[in-house]
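*Asks:* my questions concern the predicted model and sequence given below.
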Amino acid sequence: MPASESPTGPATIIPDPVTGEHEKNYSSEKHAVDMENVRGTETQYSLDKVGFQWIKSPAKHTSFKDEDEMKKEYYPESVDLIKKVTGASKVVIFDHSNSFRRNNPQTRPPVTQAHVDQTTKASIARVHRHIPADEVPALLKKRFQIINVWRPIQVPALEWPLALCDYRSVDVENDTLPVALVFPDREGETLEVKYNPNHKWKYLRGMTPEEAVIFKCFDSVQDGSVAVFAAHTAFEDPSTPADAPVRQSIELRALVFYD
């Protein structure tokens, strides 16, 4: 459901910390969008070329309900994975989210709003928020990124799969809408994505826990030589079997730095 209308003033979302509902001052429209299943040709897609990359990399840590255990075990192996794929010298995971709907399938499904997690402004703010102040100036002088790692948990992701948009098909100036996220203690900023029939959406049908997708939310290199971000969204796949298991997934968000 790409964002399709702009507000008269600055676009704003105010999340309710209790209910999880969002109050926003703009509206959206649903659009039927072609989603290409790239199973069999997924190796053609790379981070710098399109903004995302699928990899075969089974996680050593497979229990994701214990937060402390996950941070102790899954975070470090994911840092190593990001470094291996990107060649980065420093990776700092600052956030994660998981989807566990097994015990209550009637809860709301994943959000179907095409988006990018951070704007340039928000990405720089993340560095200041999560990195020691004395390290920030030197790190910001070089290339840095925000990269997410998403993978299914326990069962293949047939229900509400994750789709990503080829960066080369996005008109950044006209297709994106900066939106302020207003929390009680801080303000972030995300990019909502407007509908454009030229967008090229891709997904890997039936992703397994042995597979992951790594995608950019920000890249400080913005000279046209590389993809800067990958808009993404969950979507309702009409080919999903009626008896498909409820989707479970884990997503990490990381600051990625280079020498």
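*Replies:* Perfect, I can see it now.
*Asks:* C-alpha from now on. contacts and neighbour counts both.
*Replies:* Will do.
*Asks:* Three-state assignment for residue 84, please.
*Replies:* Per DSSP: H, G, I helix; E, B strand; the rest coil, the local secondary structure of residue 84 is helix.
*Asks:* my read: residue 258 touches residue 141, true?
*Replies:* No: at 10.0 Å, residue 258 does not count as touching residue 141 under the criterion of CA atoms under 8 Å.
*Asks:* those two: which is more packed in?
*Replies:* When residue 258 is set against residue 141 and neighbours are counted by other CA atoms under 10 Å, the residue ahead is residue 258, at 16 against 10.
*Asks:* structure B:
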Amino acid sequence: MAAVANFVKRDDRYKTEKPYLYHGPEQEGFPHSNLIYEESPLSLTDLRHVLDFKPTMESHGFCFIENKSKELPTLVDESNSQPYAVEMAGVLKKLLNATLVLPVQTRLRSSNKEEQQSKNRAPAGTEAHIDTTMFDAWPRIKMLLTPEEQDLVLSGKYRARIMNFWRPIINPAEAFPLAVLDPTSVDYSNDAVAIDQVAPMGAAETLYLKSNPNHRWYWKSNMTPDEAIAFTQYDTHPPEGRLNQIGHCAFRNPAARPDCPPRRSVEARFTVIEPAPYEKPTTLADPHPPEMLKQPWREFIHLPENPPMWKPSFAREDMQVLEVA
């Protein structure tokens, strides 16, 4: 039995109709999604057993690290996640030698359906995806930046990244572990499709992936709470000028024991700012071009004018300790 994940099916409907996911109450005659998925096997490499290959942030846009968190044992839910997020921002600042690291959001996940309902845990997402698109990135990046910092990023003199930091909680991640996709193995123009993420008060855009046998996926078996993955979701100054957005997903692990504990994990998202390794013009603040595809959800959902796309979980004034003078 192969390890599998869910991918967007290559279907002709998406030549005229944009895929969407609706996160809101049921509405008669309005399906929550028009996505068609297909299960596909992953070409997986377990880095636990490949000691001579160590991907780095600059070479691959992701890395696996060892890190024992002091705050992880106190993490109960997202409402008390700020101490953990601040601690991990410090880890990222040191890892990347960054000027500024700002926690934006945290999310606790579980592969247990009862926990998802009773404790409001997000499911372990088995859809291969990237959290943002080029046009979605700037609203996320600027949320916690001062006008002066925004100008530095828009000038191209400063590099801005959206980063994720993922680790298991309590138990090793045996069931539904996380895998990350080598960006050098992706044909983004053919393998990625923009998805509208729609809520009653706003909409945003993410990328979902189509299966491709050329994709190279990496994971570490039985990751413990003392191990983590840092990976890029957007980068204004990617190495060698290539795209640097890391696809990721949970997958059905055929080696997992039937009675193993459910996967419990936490992911924290950050905005990272530092002097750019090279100068280049930016189009970050450009508006999204007119949508050429039909957006079926617009027949049912009428958003307010200038709706918010993302809301940070943390306030900037609580994060000043992470800045470098």
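*Replies:* Sure thing, it's come through. From a predicted model like this one, the values you see are computed outputs, not experimental measurements.
*Asks:* next, the distance between the ends of stretch 255-268 of structure 2.
*Replies:* Across its full length, stretch 255-268 of structure 2 reaches 27 Å end to end, with CA to CA, to the nearest Å as the criterion.
*Asks:* return the set of buried residues in that stretch.
*Replies:* Burial within stretch 255-268 of structure 2, assessed by neighbour count using 16 or more other CA atoms under 10 Å, is assigned to 256, 261, 262, 263, 264, 265, 266, 267, 268.
*Asks:* wait, the fourth one touches residue 112, no?
*Replies:* In other words, residue 263 of structure 2. Yes: in terms of CA under 8 Å, residue 263 of structure 2 counts as a neighbour of residue 112; the distance is 7.4 Å.
*Asks:* and the two most separated of the buried residues of stretch 255-268 of structure 2?
*Replies:* The distance between the two most remote of the buried residues of stretch 255-268 of structure 2 (CA to CA) is 25.4 Å, for 256 and 268.
*Asks:* corresponding residue for residue 117 of structure 1 in structure 2?
*Replies:* Mapped onto structure 2 by TM-score structural alignment, residue 117 of structure 1 lines up with residue 131.
*Asks:* I figured its match hits residue 233, correct?
*Replies:* Yes: with contact defined as CA under 8 Å, residue 131 of structure 2 reaches residue 233; the gap is 6.2 Å.
*Asks:* neighbour count: the two, which is higher?
*Replies:* Between residue 131 of structure 2 and residue 233, counted using other CA under 10 Å, residue 233 has the larger neighbour count: 23 against 20.
*Asks:* one step back: for the match of residue 117 of structure 1, which non-adjacent residue is closest in space?
*Replies:* Setting aside the residues directly before and after it, residue 131 of structure 2 is nearest to residue 206 in space (CA to CA, 6 or more residues apart in numbering), at 5.2 Å.
*Asks:* likewise residue 201 of structure 1?
*Replies:* Of all residues beyond its chain neighbours, the one nearest residue 201 of structure 1 is residue 165 (4.4 Å), with distances taken as CA to CA, 6+ apart.
*Asks:* how many other residues sit next to the residue mapped onto the one you found from structure 2?
*Replies:* Structural alignment (TM-score structural alignment) places residue 165 of structure 1 against residue 181 in structure 2. Applying other CA under 10 Å, we find 27 other residues in the vicinity of residue 181 of structure 2.
*Asks:* for structure 1, which segments count as strands?
*Replies:* Assigned by DSSP state E, the strands in structure 1 fall at 12-15, 22-24, 35-37, 52-56, 90-100, 115-116, 144-152, 162-165, 176-182, 187-193, 201-203, 211-219, 232-234, 248-257.
*Asks:* and residue 109 of structure 1, what does it touch?
*Replies:* Applying CA atoms under 8 Å, 6 or more residues apart in numbering to residue 109 of structure 1 gives the contacts residue 160.
*Asks:* roughly how far does it sit from residue 249 of structure 1?
*Replies:* From residue 109 of structure 1 across to residue 249 of structure 1, the span is 12 Å (CA to CA).
*Asks:* same question for residue 79 of structure 1.
*Replies:* Relative to residue 249 of structure 1, residue 79 of structure 1 is positioned 18 Å away (CA to CA).
*Asks:* residue 102 of structure 1 now?
*Replies:* Here residue 102 of structure 1 is placed at a distance of 11 Å from residue 249 of structure 1 (CA to CA).
*Asks:* returning to what we had before: now render the strands of structure 1 as a markdown table, adding distance to residue 74 of structure 1.
*Replies:* Shown next, in a markdown table, are the strands of structure 1 (distance: least, CA to CA, whole Å):
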| stretch | distance to residue 74 of structure 1 |
| --- | --- |
| strand 12-15 | 28 |
| strand 22-24 | 30 |
| strand 35-37 | 28 |
| strand 52-56 | 16 |
| strand 90-100 | 11 |
| strand 115-116 | 24 |
| strand 144-152 | 11 |
| strand 162-165 | 21 |
| strand 176-182 | 28 |
| strand 187-193 | 26 |
| strand 201-203 | 24 |
| strand 211-219 | 13 |
| strand 232-234 | 23 |
| strand 248-257 | 10 |
